[in-house]
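Novice: sequence first, then the predicted structure:
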Amino acid sequence: MAAVGFLVESKGAAQREARSSAGWKRQLMKLAAGQIRLAATDLGNHLACRHLTTLDLAVAEGKRVAPDWAAPDLAVIRERGERHEREYLAHLCAQGLTVDNLSHIRHQEEKRLLQETLGLMERGTDVIAQGALGDGEWFGRPDVLRRVAAPSKRWAWSYEVADTKLARETKATTILQLSLYSELLGKIQGTTPEFLWVIPPGEGFAGEKYRVSEYAAYYRYVKARLIEAVGSGKHGGAALGGADRGAAARKAVPADAGQYSLGFANEIATVEATYPEPVEHCLICKWFRECDAQRRADDHLSLVADMRRQQRDQFEAWNAGTVAKLAALPIPLEQKPRHGSKEAYVRMREQARV
């Protein structure tokens, strides 16, 4: 089994953003019939930045308007990603497989997309490109659904999900996205797919396969935290995912969640009011200008070059929670920091004075 790197890095994030921003590929949470409908993109966004979930929710509820801005290099990455997908589909056609492509249907036409996809699955089409999967609460458009010989409860065949990715290293967000697709697919065909596939560039398009069950606990954990962060999905009625989402989220947290989430454990461990903390995703996020303006207005400690989150927490505990207060912090330090050396904190204090 191929190794999965559970790290967010700017290039991989840019590739995800470019693909989710492309016209018919854009799938974000929205308010439908009084209920918040979530999408695969929302899982990756929540993992990258909890504050992004807060902002997207406000847009879905009509409380805010999303900025009309995109990182300059996204168009190039988007074109490369779409070319990679076209080449993969051409490769499948050359193998004699029947490929039905639904990319001409806009993502806003969800009902039509779901019906067309189901019809192709019922006919046993070899490959379905840009189909749609949904259950009313979640929606997604996997790059490819491939028929496999294993029977499902519904048909004498079944399908597995494959996504074309430019990144050479598979990211946690990719596994989360494909895990959601696999869950939705399992509801349709009555049988959970055994594998999910990532198709990176390369001769022969040798895919990387991952066993769905091996990542199920991690997927349920992040999914439950997102549902809890979104809050009541049905205004004036039942909440998304059930009446007690908090209990559901706590129940979904596996005992070994830490080994899956690694660096993200602290980011998704609690549900609370969010702040635009600077993260890797900021480099390509449409909300960057607004969040950056808020940090500057707040004189936030993240404006001090090279300061770590742990150091910011310590300065806040010392009542030096702004750049101005930090610059005025008496030297020598009166207290020993909980982590690291006094010298490192003195350097941060001097940096704040620049």
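Specialist: Alright, I've got the coordinates. Just so it is clear, the structure is predicted and the values come from calculations on it, not from any experiment.
Novice: for the rest of this, base every contact and every neighbour count on C-alpha atoms.
Specialist: Noted.
Novice: what about the helices in the chain?
Specialist: Remark: helices assigned in the chain by DSSP state H are 10-21, 40-48, 50-60, 74-94, 110-123, 172-189, 216-230, 245-252, 257-261, 288-297, 309-317, 323-327, 342-352.
Novice: buried stuff in the first one?
Specialist: Buried residues in helix 10-21, counted by 16 or more other Cα atoms under 10 Å: 11, 12, 13, 14, 15, 16, 17, 18, 19, 20, 21.
Novice: got a list of contacts for that helix?
Specialist: Identification of contacts with helix 10-21 by Cα atoms under 8 Å, 6 or more residues apart in numbering yields 25-27, 41, 74-75, 77-78, 81, 166-167, 171, 280-281, 283-285.
Novice: go on, the fifth one?
Specialist: Applying Cα under 8 Å, 6+ apart, the contact partners of helix 110-123 are 100, 102, 105, 107, 128, 131, 132, 133, 134, 155.
Novice: biggest separation within those, which pair?
Specialist: 107 and 155 (26.8 Å; Cα to Cα).
Novice: these two: who's more crowded?
Specialist: Neighbours of residue 107 and residue 155, each counted by other Cα atoms under 10 Å, are more numerous for residue 107; the result is 21 against 15.
Novice: quick one, what contacts the residue nearest to residue 271 when sequence neighbours are not counted?
Specialist: By the measure of Cα to Cα, 6 or more residues apart in numbering, the closest residue to residue 271 outside its immediate chain neighbours is residue 229, 5.8 Å from it. If you count contacts by Cα under 8 Å, 6+ apart, residue 229 has them with 53, 54, 271, 272.
Novice: hold the first one in mind and look at this next one:
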Amino acid sequence: MGCKYACFQDWSVSMGKQKRPALSAEEAVITEAGLKHEKKYLQSLKDRGVGVFEVPQQGTAEERAELTKAAMRKGKEVVYQAALYSHPWIGFADFLIKCDEPSDLGDYSYYPLDTKLKKTATADHLIQLSLYAYLIAQVQGKMPSEARIITGDGAEKAVYTNIAHYYFLEAKNRLENFIAGHYFPSQPDPCKHCSDCAWKDGCDQIWESQDHLCRIANIRKTQIKKLKDNDINTVTELVELDDNYNIKKLSSRIFQKIKKQATLQKHKEKTGKSVTELLPLEGGRGFNRLPVPDSGDLFFDMEGDPLYSDGLEYLFGVYYRSDGEDFKAFWGHNHEEEKAAFERVMLFFGEHLQKFPNAHIYHYNHYEVTALKRLSSRYGVCEDEVDDFLRRGTLVDLYKVVREGI
């Protein structure tokens, strides 16, 4: 499903051939939040008087799997930290929940339930739960008809196992063949999973040592392939090409753009000094996106906590020119305060723009616009004001200006 190189690294860890990289600070925070979410659900079961068998964390995976099987055969209501094993597969489900569907165990069976910080189920979640369902079936003689997820906002969502089962089997067979055939990649290739991959730092070191073309900012995989098809394999080789060099299936304009970016990066690498060059002006792009400056222009930034239950926009910051204070901060430490802060900042915008009707609100990238639309929809307030900002072009994205202009 994902990156073959990362898959190989994970397999090497499972075989004891290497250690997994230490968690980054961000990963550690997410892991802690995930464990807290899981423990909160566990406590809610106990508070309701549900009988929970907790599988000990000591012992081998096989020993823990035997304890899990024994608990299932005894008909425990809930099995926590269940170890599920069927060679060569092993999985650790957060919870197994007893239900009334008959199975080889008796007049009952189990389905898996996992706690997740995300608010919606993802494809990865479906595959993970499908693996658990497959392993549960090896014990109770039938597939669970469903699995469940407790999402980050506390909602319990059902996932029907037949939806992803056959895709899971295909993915399972692919992985087994990959391991059995030793089709291990000799080096990593950049992919969409890189940004949140545990192996990213190691891959970056490899690409840096190889002077890999992927290190050129904003280059696409298809463009890298076209360059390599023309025997251009490093950034240095690209930079040393004549400006009029012909690359098959790559337009001269795109080639010049990639080569110029590579040249600027190489200059920084050699001298330690950054160099910027302005791109040719185009209608409605780059610096042509900028409106006429106004003394009342506002510069707006937001900060959010994605790990807070259902997300939280905790800071709305606005910088502006004035005789007094130049920065306003609107804080929200919970959802009630978030709503109030949103309404206050929107009121400030409205009153300020009445005084400065030609002013604009500048932000960087789409986060602020997306968050304002989400908050107005969630709380049912300021919807007309947000819509008015969007229609009138009051909000100006400086990221687009920079990306298209430099």
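Specialist: Received the coordinates, thanks. These figures come from a predicted structure and were not determined experimentally.
Novice: follow-up on the earlier one: ok, the contacts of helix 110-123 of the first structure vs residue 197 of the first structure, which is closest?
Specialist: Of all the contacts of helix 110-123 of the first structure, residue 197 of the first structure sits closest to residue 128, with 14.2 Å by Cα to Cα.
Novice: can you tell me what residue 149 of the first structure aligns to in the second structure?
Specialist: Aligned against the second structure by TM-score structural alignment, residue 149 of the first structure finds its counterpart in residue 100.
Novice: quick one: the strands in the stretch 201-350 of the second structure, in order.
Specialist: Using DSSP state E, counting those that start in this stretch, the strands of the stretch 201-350 of the second structure run over 298-305, 312-320, 327-331.
Novice: can the ones you listed go into JSON lines with extra columns for distance to residue 145 of the second structure and mean neighbour count?
Specialist: As requested, these are exported to JSON lines (distance: least, Cα to Cα, whole Å; neighbours: other Cα atoms under 10 Å):
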{"stretch": "strand 298-305", "distance to residue 145 of the second structure": "35", "mean neighbour count": "17"}
{"stretch": "strand 312-320", "distance to residue 145 of the second structure": "35", "mean neighbour count": "20"}
{"stretch": "strand 327-331", "distance to residue 145 of the second structure": "45", "mean neighbour count": "16"}
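Novice: may I see these organised as CSV, with distance to residue 73 of the second structure added?
Specialist: Putting the strands of the stretch 201-350 of the second structure into CSV (distance: least, Cα to Cα, whole Å) gives the following:
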stretch, distance to residue 73 of the second structure
strand 298-305, 43
strand 312-320, 43
strand 327-331, 53
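Novice: so for residue 391 of the second structure, which of these sits nearest?
Specialist: Using Cα to Cα as the measure, strand 298-305 is the one of the strands of the stretch 201-350 of the second structure that comes nearest residue 391 of the second structure, at 17.7 Å.
Novice: the first structure: matching residues for that closest one?
Specialist: Aligned using TM-score structural alignment, strand 298-305 of the second structure spans no residues in the first structure.
Novice: repeat that for stretch 123-142 of the second structure.
Specialist: Mapped onto the first structure using TM-score structural alignment, stretch 123-142 of the second structure spans residues 172-191.
Novice: flag every buried residue along the matching stretch.
Specialist: Using 16+ other Cα under 10 Å, the residues of stretch 172-191 of the first structure that count as buried are 172-186, 188-189, 191.
Novice: on that earlier part again, out of the helices of the first structure, nearest to residue 205 of the first structure?
Specialist: For the helices of the first structure, distance to residue 205 of the first structure was read as Cα to Cα. The smallest value, 6.8 Å, belongs to helix 74-94.
Novice: and for the closest one, what's in contact with it?
Specialist: Residues outside helix 74-94 of the first structure that contact it (Cα under 8 Å, 6+ apart) are 14-15, 17-19, 22, 99, 129, 143, 164-166, 201, 204-205, 284.
Novice: 6 Å - rerun?
Specialist: If you take Cα atoms under 6 Å, 6 or more residues apart in numbering as the criterion, helix 74-94 of the first structure is touched by 18, 19, 164.
Novice: contacts only, for the last one.
Specialist: The reference is to residue 164 of the first structure. 85, 198, 199, 200.
Novice: quick check: it vs residue 196 of the first structure, distance?
Specialist: From residue 164 of the first structure across to residue 196 of the first structure, the span is 12 Å (Cα to Cα, to the nearest Å).
Novice: identify the residue of the first structure aligned to residue 401 of the second structure.
Specialist: If you follow residue 401 of the second structure across to the first structure using TM-score structural alignment, you land on a gap.
Novice: which SS state does residue 401 of the second structure fall under?
Specialist: Of the three states, residue 401 of the second structure takes helix according to DSSP: H, G, I helix; E, B strand; the rest coil.
Novice: what about it, neighbour count?
Specialist: Applying the criterion other Cα under 10 Å, we find 19 residues in the vicinity of residue 401 of the second structure.
Novice: ok, it to residue 363 of the second structure distance?
Specialist: Residue 401 of the second structure sits 11 Å away from residue 363 of the second structure, going by Cα to Cα.
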